[in-house]
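Visitor: Generate coordinates for the sequence data below:
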Amino acid sequence: MIERSLPAGSGHLARVRCSERCDGDFAVRSNPELLARARSSLAPGPWTWLQQVHGANVVVVDEPGAQCGAHADASVTACVDAVLSVQTADCAPLVLAGEGLVGLVHVGWRGIVEGVIGATFDRLHGLGGEEIHALLGPCIAPAGYQFGSAELDLVASVAGDSVRSTTTEGSPALDLRAAVSAQCRDAGVSSFSVVGPPKSATPFDTADSRWYSHRTRGESERQTTVAWLEKR
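Guide: As a prediction, the model looks like this:
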C-alpha cells in the first residue's frame, strides 16, 4: 500500500491510498469475503465503489457508502470519512481535492474522449471548489501501451499531440499520463502531482509486476485507489 495526501482547503486533508498486488484483488466481481477483507485492511468504513463504464458520469456521495454500485466513472464528496474508490489495472486513478471536497476518477482513453476529467472538475466547482489539486496514481506507461492510429488520433483531438508516443518496439502508443495531465491543465488545476518513485514526475508503471496489468499480462485482477476527507 502506498499512502499520499492532498490539501483540501482550510481544516481538511484528502487521504489517498493505492493498493499493490500484495494487498489483494479489488475487482468488484472477486470473492465477496476476500474482497471485504481486503477493503477493510486498506480503509475503514463502507466504501463507495462504482460499476465503471468508461464514460463521463459523476456521482455525488452524501454519506459514507452512498452511490455504491452506481454506473459511473467518478465520485465526489464533501462528507468527512466517506471512502471513495476506483479499480484499475492499467487505467489511471485520479484524485482531485479542494475546499472541503474530494473526488476520485477512473480514467481510461475512452474517459479522456468522453470528458470525465472535465466533468469532475465541473462538479467540484459546482459544490464550491475553486483551488483544485490533482494526484495521479499508478497507470500504464506508453512503453507498454500500443495503440491504434485511429484511436490515437481521437484522443489527440481532445487532449493534444503530447499524448502521442511509441512503445519499446517503436509502435504507436498512447501516453495516458500526458492525456490526464493535459486535461487537468485545461480544467484549471492548481497543482498536479503523481504517485511515483521519489523525485519522479511520472507515476508508477502498472506494467511492473508490483501491480496488476491487463495490457501487459492479461490479468483480470484489479488494484484500487481510495480517497477520503479528514479533518486536520
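Visitor: When you work out contacts or count neighbours from here on, use the C-alpha atoms and nothing else.
Guide: Fine.
Visitor: Closest to the centroid, which residue in this protein?
Guide: P93 (1.3 Å; C-alpha atoms, centre = their mean).
Visitor: list the helices and strands whichever strand or helix holds it packs on?
Guide: Using DSSP states H and E, P93 sits within strand 92-97. Packing partners of strand 92-97 (3 or more C-alpha pairs under 8 Å, 6 or more residues apart in numbering; DSSP states H and E): strand 102-107, strand 133-136.
Visitor: winner for burial among those?
Guide: Stretch with highest mean neighbour count among the helices and strands packed on strand 92-97: strand 102-107 (a mean of 30; mean count of other C-alpha atoms under 10 Å).
Visitor: OK, contacts around S181?
Guide: Contacts for S181 (C-alpha atoms under 8 Å, 6 or more residues apart in numbering) come out as F192.
Visitor: Before we go further, it is sitting in a helix, right?
Guide: Yes: S181 forms part of a helix when assessed by DSSP: H, G, I helix; E, B strand; the rest coil.
Visitor: What distance do you get for it to C68?
Guide: When C-alpha to C-alpha, to the nearest Å is the yardstick, S181 and C68 sit 28 Å from each other.
Visitor: How about L127?
Guide: With the distance defined as C-alpha to C-alpha, L127 ends up 20 Å from C68.
Visitor: compare with the first, here's sequence two:
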Amino acid sequence: MHTTLEILTHPALGAVRHGFFTRKGGASSGLFAGLNCGRGSSDQQDAVNVNRARVAEAMGVPAGRLATVHQVHSADVATVTDADTPEALAATRADALVTAMPGIALAVLTADCQPVLLADPQAGVIGAAHAGWKGALDGILDATVDAMRALGAREITAVIGPTISQRAYEVGEDFMDRFLIEDPAYGRFFSGGPNGRPMFDLPGFGLARLRDLGVEAEWSGHCTYSDPDRFFSYRRSTHLREVDYGRLISAIAL
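Guide: The predicted structure is shown next:
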C-alpha cells in the first residue's frame, strides 16, 4: 500500500527544496517496514528502488537525479557536476555532496548519525552531509562548508535532521577520551548517564562545529532512537538484537 510520505522541513532553509524523510510511506516490509532507502541493507532491492523513486518524485527530480555516495564515515566530499552519473556517484567513497547545479537532489542516508542539509540560496549552492561522531570529529562538516565556499557560497545555513539525542547515546570512557584529546573543551558535550557512563550530545557537537565555521545552524530536535514509528535507528536495532536496520534519507535540491 502506498501510504503518504512524511517529510520534515525546517524554516531555516527557507524556500530551498529539502526534506528529512521519516520511515513512513515506503514499500519495504518486516524490519525495514516503510521508506528504507539503504542499498547497503539486506532489504529487497526492488523495494529500496521504489522507495528512492518516491523520494526523487517528492523532491521534484527524476529518479536518476537523486545523488548519493558510498558513505564510509570519512571527511571526504564529492562536488557534483552535470557530468556525474548517479552510478558513478554511488560508487564514490565520501560522506557529503555539494553542488551549484539545479535539478539534482543531493541525499545522505542515516540511522542515528546526523543528516545535515546546507544551503546558500543567494549563491545557489547546496550541500548534504552524513556526520556521525567519527566524521564530525574528523572534519566532515568543515570539509563540506569549504567545498560549498569553493563554489561561491558565503552565507550558509545548515539544519541537522533527526539524529540520536544525548539521552539515548551512552558511550564508553575511551570514546570520550578521543574527544578530550582533540580538545579538552569538548568535555561539555558529555554528561553522566544513569549507568554511570558518559552520554554524548551528538547534535550539540554538530551545531558547535557548524557555528565555529560561521554557519547558522539549527537541529530539528527529533531523536531517532526514541521514536520507532517514525525513524530507523542502528542503536535501537542493536539493543533489540535485530539482524539489520533501515536507513532514513534526507535530501536537498536547487
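Visitor: How alike are these chains, TM-score-wise?
Guide: The TM-score (TM-score structural alignment, normalised by the length of structure 1) is 0.86; 218 aligned residues with a C-alpha RMSD of 2.1 Å.
Visitor: give me the number of residues near A253 of structure 2?
Guide: As a burial measure, A253 of structure 2 scores 28 neighbours (other C-alpha atoms under 10 Å).
Visitor: Whatever residue of structure 1 lines up with it: what's it in contact with?
Guide: When structure 1 is aligned by TM-score structural alignment, A253 of structure 2 is paired with W228. By C-alpha under 8 Å, 6+ apart, W228 of structure 1 lies in contact with A14, R15, V16, V80, D81, A82, V83, L84, V102.
Visitor: Now with 10 Å, please.
Guide: 5, 13-17, 43, 47, 64, 76-85, 95, 97, 101-104 (C-alpha atoms under 10 Å, 6 or more residues apart in numbering).
Visitor: any chance you could map the strands in the stretch 51-200 of structure 2?
Guide: 66-67, 77-80, 96-99, 105-110, 114-120, 125-131, 157-160, 190-192, 198-200 (DSSP state E, counting those that start in this stretch).
Visitor: what's the most buried one of those strands?
Guide: strand 125-131 (a mean of 30).
Visitor: mean deviation of it from structure 1?
Guide: Comparing strand 125-131 of structure 2 with its match in structure 1 after superposition yields a mean distance of 0.3 Å (mean C-alpha distance after the TM-score superposition for structure 1).
Visitor: Would you quantify the distance from A90 of structure 2 to I7 of structure 2?
Guide: 23 Å.
Visitor: Kindly report the same for A47 of structure 2.
Guide: As judged by C-alpha to C-alpha, A47 of structure 2 and I7 of structure 2 stand 19 Å apart.
Visitor: what about these two, which has more around it?
Guide: The neighbour comparison of A47 of structure 2 against I7 (other C-alpha under 10 Å) goes to A47, with 20 against 16.
Visitor: Return the residue of structure 1 aligned against the more buried one.
Guide: When structure 1 is aligned by TM-score structural alignment, the residue opposite A47 of structure 2 is L34.
Visitor: With L117 of structure 2 instead?
Guide: Per TM-score structural alignment, L117 of structure 2 is aligned with V95.
Visitor: about what we covered before: by how much does the helix or strand in which the match of A47 of structure 2 is found deviate from structure 2 on average?
Guide: Assigning secondary structure by DSSP H and E places L34 of structure 1 in helix 32-42. Here the mean offset of helix 32-42 of structure 1 against structure 2 after fitting is 1.4 Å, by mean C-alpha distance after the TM-score superposition for structure 1.
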